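*Asks:* Sequence and computational prediction follow.
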Amino acid sequence: MSKRISAKHKIDRRLGVNLWGRPKSPFNKREYGPGQHGQGRRRKPSDFGIQLMAKQRLKGYYGNIGEKQFRKYYDEAVRRRGDTGENLIGLLEHRLDAMIYRAKFVPTVFAARQFVNHGHVLVNGKRVTVPSYVVKIGDVVEVRQKSKELPLVLEAIASSEREIPDYLEVDHKKLAASITRTPKLEDVPYPAQMEPNLVIEFYSR
């Protein structure tokens, strides 16, 4: 399990944003970095530093994506036709754990990864335990019958903290969802500004 899970609130402060828009984020009260020197004077970041921060924000938002896997998403985004930054966002939003989170079946992106890992999710009727599984347009993703009464799921459904984006079709009675189209950056409800163009610049140096 990634160490990032146990320190997820530090990510907000280190990156200087409330990354997931959660009211409990310590960044809401302490808008400076974690640790002894968090309030020290910060130098103006270089172009490299700005690009790196953009990459860390986007990578961090999706919970547990390692550098090697994230680089693969970049390579695939470059290979595809069209705007590379938009392609990157589309690839990330087609991840199974991202879709579970977007559909509000779980309260956090970290919970989404664990939820999939533990076998609570079906794709077209078959159990899938790989968070990075690519959900295709029209695939039916649903919570297993035995998992529908889990407190985690009931809490997420009842929460008014997030809105469901319009590129998803979600039925909370059946706990089923599907992607109707690949979203563009402007369609994705990021609480913090994401700049995939800077991520592309970082990798293409």
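*Replies:* Alright, I've got the coordinates. Numbering: from 1, shown residues only.
*Asks:* C-alpha only now, for contacts and for neighbours.
*Replies:* OK.
*Asks:* And the residue nearest to the spatial centre of the chain, how far from residue 43?
*Replies:* Closest to where the C-alpha atoms of the chain average out (C-alpha atoms, centre = their mean) is residue 62, at 2.7 Å. To residue 43, residue 62 is 28 Å away according to C-alpha to C-alpha, to the nearest Å.
*Asks:* And for residue 97?
*Replies:* For residue 97 relative to residue 43 (C-alpha to C-alpha), the value is 36 Å.
*Asks:* I figured the residue nearest to the centre of the chain hits residue 108, correct?
*Replies:* No. If you go by C-alpha atoms under 8 Å, residue 62 and residue 108 don't touch, sitting 9.8 Å apart.
*Asks:* For residue 97 and residue 43, indicate the residue with more neighbours.
*Replies:* residue 97 (32 against 6; other C-alpha atoms under 10 Å).
*Asks:* tell me the contacts of that one?
*Replies:* 109, 112, 113, 116, 131, 132 (C-alpha atoms under 8 Å, 6 or more residues apart in numbering).
*Asks:* so which pair among the residues you listed is furthest apart in space?
*Replies:* 109 and 132 (12.2 Å; C-alpha to C-alpha).
*Asks:* These two: which has the busier surroundings?
*Replies:* Relative neighbour count places residue 109 above the other of residue 109 and residue 132, with 23 against 18, counting by other C-alpha under 10 Å.
*Asks:* residue contacts, the more buried one?
*Replies:* 61, 62, 63, 97, 98, 101.
*Asks:* Second structure for comparison follows:
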Amino acid sequence: MRDKNIFAIRRGLPRMSWTPQNLYNLWRRSCTPFKEEAVFTQSSKTLFQQRWIAKRLTRAYHGDFINEKIFKRWYLPSTLPDVRPRKRDDDDVNLWKWVGQDSKVSKEVRNREEDEKLALAPVASLMYEEVERRIDVFIFRCCFAHSVYEARRLVIHGRVLLNGKKHQNANTRLAPGDMVSVDPKAIRFLQAPPPTPSKEENSEEESQPEGEATKDTKVESKSAPPPSLLHPGLTPFNLPPFAAPFIFIPAYIEVSFETCSAILVRRPTARYNYSEIPSPYDADGEIMRLSWEWYSRVRPRIRGSGEKRGRICPDVRTETRKIPGVERPKKLPAPSVIEGRSLRAQILRNSVGL
């Protein structure tokens, strides 16, 4: 089974989840010798192995439930934004040098260096922009679900509204301005926890016969009120353990926790030393760059409709047009050829206009 034991400690792959096992795997990938597997500065692995390991790590977090073929076909962008600095004209600098204003020359050179530095944004992480627009990933980023798998279950079970209408397709990608609402009754940490009797009470009840009760148990029952009476009229809020590192809202999402709804304000972007796509790996580090190199080499080549079976379309083609009052032919007739001239010569003659 592909999704069995996704939090395996032996593999140590971080996922989109709040579970303590996932937090432990994230800690191992960042602070223990286990992180040396993804450090390629001094590695004996080949370039192919480095790219494959980087792809494996990033895809385990960004859409591991998406089939690889579907991801390359529908979610992988064709290119990334070009943030390389463009060469400027040196006319102003040469003029100031000729005039003798060295202070303006040094100031202009400094400003250009700062502009070039600020233009270098970590764009490698933008390869997963389309994954972040999925409705199940969007719900997880809004902190309405413990994991992206639970968010997917909420969508499929009809607990999510998209722009006020019930939506059950978890593969939908949102557009800027779309509003997603989640049923508060389906959010687990907004429900009161079930009463769980302690082990000492269970052992005491088993040791004592029915109908007998000591004074100590009566005093404890009077002093401890039921959980429903502790905060009457308030919505219960019970976060799972070790959930603090995962509770944050990206900048491109506007969330209203009072109504359990959120709006996708815009697409995620990147600027100098900052990327809006959350990831356990450096937005412009080795892992992200090698992942992009892997997909840039294995991406599917999509051909146009006119390039099927080579450059030249075959003569035998099926007719798909529907003309009223005309019987639909099964096949188009073969092109006519003038005597003494080949088909290629006629095409060249018509294109030149002779």
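*Replies:* All right, it came through fine. Computed from a predicted model, the values in this text were never measured in an experiment.
*Asks:* what's the TM-score for these two chains?
*Replies:* Superposed pair, TM-score by TM-score structural alignment, normalised by the length of the first structure: 0.75. Supporting alignment: 187 aligned residues with a C-alpha RMSD of 3.1 Å.
*Asks:* in what helix or strand does residue 113 of the first structure lie?
*Replies:* Here residue 113 of the first structure, judged by DSSP states H and E, is contained in helix 109-117.
*Asks:* Give me the mean distance between the helix or strand that that helix is followed by and the second structure.
*Replies:* Per DSSP H and E, the first helix or strand lying C-terminal to helix 109-117 of the first structure is strand 121-123. Aligned to the second structure and superposed, strand 121-123 of the first structure gives a mean residue distance of 1.0 Å (mean C-alpha distance after the TM-score superposition for the first structure).
*Asks:* The second structure: matching residues for strand 121-123 of the first structure?
*Replies:* Residues 160-162 of the second structure are where strand 121-123 of the first structure lands when matched by TM-score structural alignment.
*Asks:* quick one: the strands in the first structure?
*Replies:* 121-123, 126-127, 141-143, 168-171, 176-179 (DSSP state E).
*Asks:* Highest mean neighbour count out of these?
*Replies:* Each of these was scored by mean neighbour count; the highest is strand 141-143, a mean of 25, by mean count of other C-alpha atoms under 10 Å.
*Asks:* in the second structure, which of the contacts of residue 97 of the first structure remain in contact?
*Replies:* Here is what carries over to the second structure from these, by both residues aligned by TM-score structural alignment, their matches' C-alpha atoms under 8 Å: 109, 112, 113, 116, 131, 132.
*Asks:* ok, now which ones touch the fourth one?
*Replies:* Contacts of residue 116 of the first structure were listed using C-alpha under 8 Å, 6+ apart, and they are 96, 97, 128, 129, 130, 131.
*Asks:* Buried residues of the longest helix belonging to the first structure, list them for me.
*Replies:* Counting residues, the longest helix found in the first structure (DSSP state H) is helix 47-61. Using 16 or more other C-alpha atoms under 10 Å as the burial criterion, the residues of helix 47-61 of the first structure that qualify are 51, 52, 53, 54, 55, 56, 57, 58, 59, 60, 61.
*Asks:* do the same with stretch 182-190 of the first structure
*Replies:* 182, 183, 185, 188.
*Asks:* Quick check: the gap between residue 64 of the first structure and residue 77 of the first structure.
*Replies:* 19 Å.
*Asks:* What segments of the first structure are helices?
*Replies:* Going by DSSP H, the first structure shows helices at 8-15, 47-61, 67-79, 84-93, 96-102, 109-117, 151-158, 196-203.
*Asks:* between the ones you listed, which one is nearest to residue 24 of the first structure?
*Replies:* helix 8-15 (8.9 Å).
*Asks:* which residues touch the closest one?
*Replies:* Outside helix 8-15 of the first structure, the residues that reach it (C-alpha under 8 Å, 6+ apart) are 18-19, 25-27, 30-34, 53, 56-57, 60.
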